[in-house]
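Novice: please find the sequence and the predicted model below.
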Amino acid sequence: MGEKIVFCKGGGCTAKLGAGILNRVLEKLPKGPKDENLLIGYDSRDDAAVYKVSDDTAFVQTLDFFPPMVDDPYTFGQIAAANALSDIYAMGGEVKTALNIVCFPETMDLNILGEIMRGGSEKVIEAGGTLAGGHSIQDSDVKYGLSVTGLVHPDRIYSNNGGYPGDVLILTKKLGVGIVCTASRVQEAKEEDMKEAVSSMIQLNKYASEICRKYEIHACTDVTGFSFLGHLHEMLDGRLSAEVIAEQIPVISGAADYANEFLLTAAGQRNRNHVGPYVEFEHVPFAMEEVLFDPQTSGGLLIAAAPDQAERLLVELREAGLPASAVGTLTEKKEKEIYVRGQR
């Protein structure tokens, strides 16, 4: 087991470039001629690209890969695949094909690579997709993920910025996996807390997305490396504000305790620096602030649902075994973009 420590140095979505840095690069890229069939591209800050091929069919493209955040290779493969597949579900699509993306040291045991890819393959199969190939390179560190293609009807795409004032914000998974994984890496996390975090990360958003199709959904995104508040900021798109109720945020057991012990990530602090100016906290404990800035790996869907349908949607999500919660509402644009309110 000598390679175990080398295998997990800390990864997942904490390895993402900060949103501020990324925006400065993307805004300088040449756009080229506009393609009317490209319904959603990178300039929208959405979860995946969507390209229309006919009046009733568009394909959804995404890719995601990162270093391990857990010691077990098979579990890492499951998490990385679930995370990559999630972008298709955040757009309201169905997974069709996936390609492996692999970086792996030639000196490391190939059985480790086999276990990573087995975990990923099983998640693709669970998603109803087909693993169609991939690409690998020799690297000094392990990285794994997928390029995924899905299908969606052009009129039923879930963009991340289509919300209206009054929409109810529903979150389908608990927050705090980044903090718990950090605590685990320094042997400070309880075993049951880490198990809860892993169980959340390997859960496909397929089931939540399928339930959402029965209801009026105005916007949807998956909560990953830019944190709950970072992805909510993108959802608001500079034209709306949001009221968030801190006590209704579902949180992984132990995450708040570890945050109070300052077992935090650099990515979480980048998120705070980038999004913090848009947020006003009222009577919110430090630990909950950190949970809301915590980068999530394979996080849940954040849904803006029509107010007259939100309760029924929430009931069905919970009946499916998901820890879904109504965490706030969208409002007209106010002085601050996001208000997070706690108990006095």
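Specialist: That came in fine, so what should we check first?

Novice: from here on, just use CA atoms for contacts and neighbour counts.
Specialist: Will do.

Novice: give me the contact list for the helix or strand A304 falls within.
Specialist: Assigned by DSSP states H and E, A304 belongs to strand 301-305. For strand 301-305, the external contacting residues (Cα atoms under 8 Å, 6 or more residues apart in numbering) are 90, 163, 167-173, 205, 208, 215-223, 232, 330.

Novice: now, which of those lie within strands?
Specialist: Judged by DSSP state E, the subset of the contacts of strand 301-305 located in strands is V168, L169, I170, L171, I217, H218, A219, C220, T221, D222, L330.

Novice: now do the SS call for the nearest residue to the last one once chain neighbours are set aside.
Specialist: Nearest-residue entry for L330: A242, 4.4 Å, with adjacent residues in sequence omitted and distances by Cα to Cα, 6 or more residues apart in numbering. Reducing the assignment at A242 to three states with DSSP: H, G, I helix; E, B strand; the rest coil gives strand.

Novice: residues in contact with stretch 268-281?
Specialist: 14, 18-20, 226-227, 229-230, 233, 290, 293-295, 336-342.

Novice: among the residues you listed, name the ones in helices.
Specialist: Within those, residues falling in helices by DSSP state H are A19, G20, S227, L229, G230, H233, E290, F293.

Novice: just give me the neighbour total for the third one.
Specialist: In this case it means S227. 30 (other Cα atoms under 10 Å).

Novice: what of the fifth one?
Specialist: Around G230 sit 23 other residues, with neighbours defined as other Cα under 10 Å.

Novice: isn't it up against P295?
Specialist: No. Using Cα atoms under 8 Å as the test, G230 is too far from P295 to be in contact (9.0 Å).

Novice: hmm, back to that, of the contacts of strand 301-305, buried ones?
Specialist: Among the contacts of strand 301-305, those classed as buried by 16 or more other Cα atoms under 10 Å are 90, 163, 167-173, 205, 208, 217-223, 232, 330.

Novice: quick one: the residue positioned nearest the centre of the chain from V70, how far?
Specialist: Nearest residue to the geometric centre of the chain (Cα atoms, centre = their mean): T224, 2.8 Å. Per Cα to Cα, to the nearest Å, T224 is found 16 Å from V70.

Novice: in addition, the following structure is provided for comparison:
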Amino acid sequence: MMRPLLQQQRTDERLLIGISEPDDAAVYQMDDQTALVFTADFITPVVDDAYMWGAIAAVNSMSDVYAMGGRPALVLNIVGFPKDMPTEIATKVMEGGFTQVREAGALVVGGHTVEDEEPKFGLAVIGFANPNQLLRKGNAKPGDYVVLTKSIGTGLLAKCGKHAVIAKEHLDIAQRSMLTSNKVASEVAITHRLSAGTDVTGFALLGHMSEMANLSHVQFDISYDSIPVLPGALIQAKDGSYWPTKTWENQEYFGGTIEFSPNLQSFQKDLLFSPETSGGLLVTVSADKLENVLSDLRVKGQVGHVIGRVAAGEGIVVRP
């Protein structure tokens, strides 16, 4: 549907990444050392607390800039609130977002608000990066290790939280995970000159991994047992009562390129298709850099989980 429209768009050699080369954000080169990184994202409430929702939405929106190897600088609020939403609730949402933007070292410079029956909040974000140090989905190489910086399960646990079928401590852990910025992981990736990466959000772990494998023309060989999962998520997955709807959409769209070991159960596969909110970075690391990257993450208070290898071929293979 978009292709005829794209043919009408003028070309610009300074546009390094745009809609014809999809990645986590658009990138426009300003000079030899500076590129503008531009993205936008918004979400519906994932938790009941208004401040927490606003904070998570902001972290989630800025994540795409970090996933490109950039740093957020300016943001615009994207707001869709019901007409009858109490002012104090709306203020709390905005306050939560503002706090995270400030912690990221960026500035809120405006925004746009519309009336919407289903509440939505997020950010349009402008950041900056070195055009020679971008993280790209299509740069994975055979022999690389696949590293994930956050546990999965946020989407499932948030859905269960709305139905009050989850232990409070498990929901609290999920909220802390969603509030954890990818800033540190991105800085480590750039410090060690990594070139391939993305963040794990609505397309779930397997969806975003599929994008990387497809654009890099490689195969991802993944160990299921090495994938970090948030406490409570496996229990809820096995129960199977409250999957986010997008789980099945992801499965239908990406499932054809994924080969599962027959030893894996259905709920285990479904968890890998379940959408994430404000998930971690998924990067590939060459063997000679792996130890230093993992060590640097630990020193800075984060954990890198080695979940597989990159091989010649195509698609994804998931083993126990």
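Specialist: Okay, I see it. Quick caveat, the model's predicted, so the values are computed rather than measured.

Novice: just give the TM-score of the two.
Specialist: Once superposed, the chains reach a TM-score of 0.96 (TM-score structural alignment, normalised by the length of the second structure), with 316 aligned residues with a Cα RMSD of 1.3 Å.

Novice: before we move on, the earlier item: and the residue nearest to the centre of the first structure? What does it align with in the second structure?
Specialist: Aligned by TM-score structural alignment, T224 of the first structure pairs with T201 of the second structure.

Novice: just E316 of the first structure next, same as before
Specialist: In the second structure, the residue paired with E316 of the first structure is D296, using TM-score structural alignment.

Novice: and the closest residue to that match other than its chain neighbours, how many residues sit next to it?
Specialist: Nearest residue to D296 of the second structure, sequence neighbours excluded (Cα to Cα, 6+ apart): V188, at 6.8 Å. Neighbours of V188 of the second structure under the rule other Cα under 10 Å: 19.

Novice: quick one: contacts for V188 of the second structure?
Specialist: Listed by Cα under 8 Å, 6+ apart, the contact set of V188 of the second structure reads V293, D296, L297.

Novice: which residue in the first structure aligns with it?
Specialist: V188 of the second structure maps onto I211 of the first structure when the alignment is built from TM-score structural alignment.

Novice: can you check my assumption that that match lies in a helix?
Specialist: Yes. Counting by three-state DSSP, I211 of the first structure is found in a helix.

Novice: how far away is the match of T224 of the first structure from L290 of the second structure?
Specialist: 24 Å.

Novice: again with E259 of the second structure
Specialist: In terms of Cα to Cα, E259 of the second structure sits 26 Å off from L290 of the second structure.

Novice: more crowded one of those two?
Specialist: Each of E259 of the second structure and L290 has its neighbours counted (other Cα under 10 Å); L290 has more, 19 against 13.

Novice: what's the mean distance for whichever strand or helix holds the more buried one versus the first structure?
Specialist: Assigned by DSSP H and E, L290 of the second structure belongs to helix 287-299. Superposed on the first structure, helix 287-299 of the second structure shows a mean distance of 1.6 Å to its aligned residues (mean Cα distance after the TM-score superposition for the first structure).

Novice: would you mark the buried spots in that helix?
Specialist: L290, V293, L294, D296, L297.

Novice: now these in a markdown table, with distance to A35 of the second structure?
Specialist: As requested, the buried residues of helix 287-299 of the second structure are arranged in a markdown table below (distance: Cα to Cα, whole Å):
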| residue | distance to A35 of the second structure |
| --- | --- |
| L290 | 27 |
| V293 | 25 |
| L294 | 28 |
| D296 | 26 |
| L297 | 25 |
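
Novice: from those, pick the one nearest Y51 of the second structure.
Specialist: Closest to Y51 of the second structure out of these is L297 (28.5 Å), distances taken as Cα to Cα.

Novice: the nearest residue to that closest one once chain neighbours are set aside: how many residues sit nearby?
Specialist: Nearest-residue entry for L297 of the second structure: V303, 5.7 Å, with adjacent residues in sequence omitted and distances by Cα to Cα, 6+ apart. For V303 of the second structure, the count of nearby residues is 19 (other Cα under 10 Å).

Novice: now M178 of the second structure
Specialist: Residues lying near M178 of the second structure (other Cα under 10 Å) number 26.

Novice: burial check on the residue mapped onto E36 of the first structure from the second structure, number of neighbours?
Specialist: The alignment partner of E36 of the first structure in the second structure, by TM-score structural alignment, is E13. Residues near E13 of the second structure, counting by other Cα under 10 Å, number 7.

Novice: make sure E13 of the second structure is indeed in a helix.
Specialist: No. Using three-state DSSP, the assignment for E13 of the second structure is coil, not a helix.

Novice: so what's the residue lying closest to I112 of the first structure once chain neighbours are set aside up against?
Specialist: Distances taken as Cα to Cα, 6+ apart put P73 closest to I112 of the first structure, at 6.0 Å, once the chain neighbours are dropped. Each residue near P73 of the first structure by Cα under 8 Å, 6+ apart is listed here: I112, L113, E115, I116, G119.

Novice: what about P72 of the second structure, how many residues nearby?
Specialist: As a burial measure, P72 of the second structure scores 26 neighbours (other Cα under 10 Å).

Novice: element containing it, please.
Specialist: If you go by DSSP H and E, P72 of the second structure is part of strand 71-81.

Novice: give me the three-state assignment for the residue lying farthest from the centre of the second structure.
Specialist: The C-alpha centroid of the second structure is most remote from D84, which lies 31.6 Å away (Cα atoms, centre = their mean). Of the three states, D84 of the second structure takes coil under three-state DSSP.

Novice: quick check: it vs E115 of the second structure, distance?
Specialist: To E115 of the second structure, D84 of the second structure is 9 Å away according to Cα to Cα.
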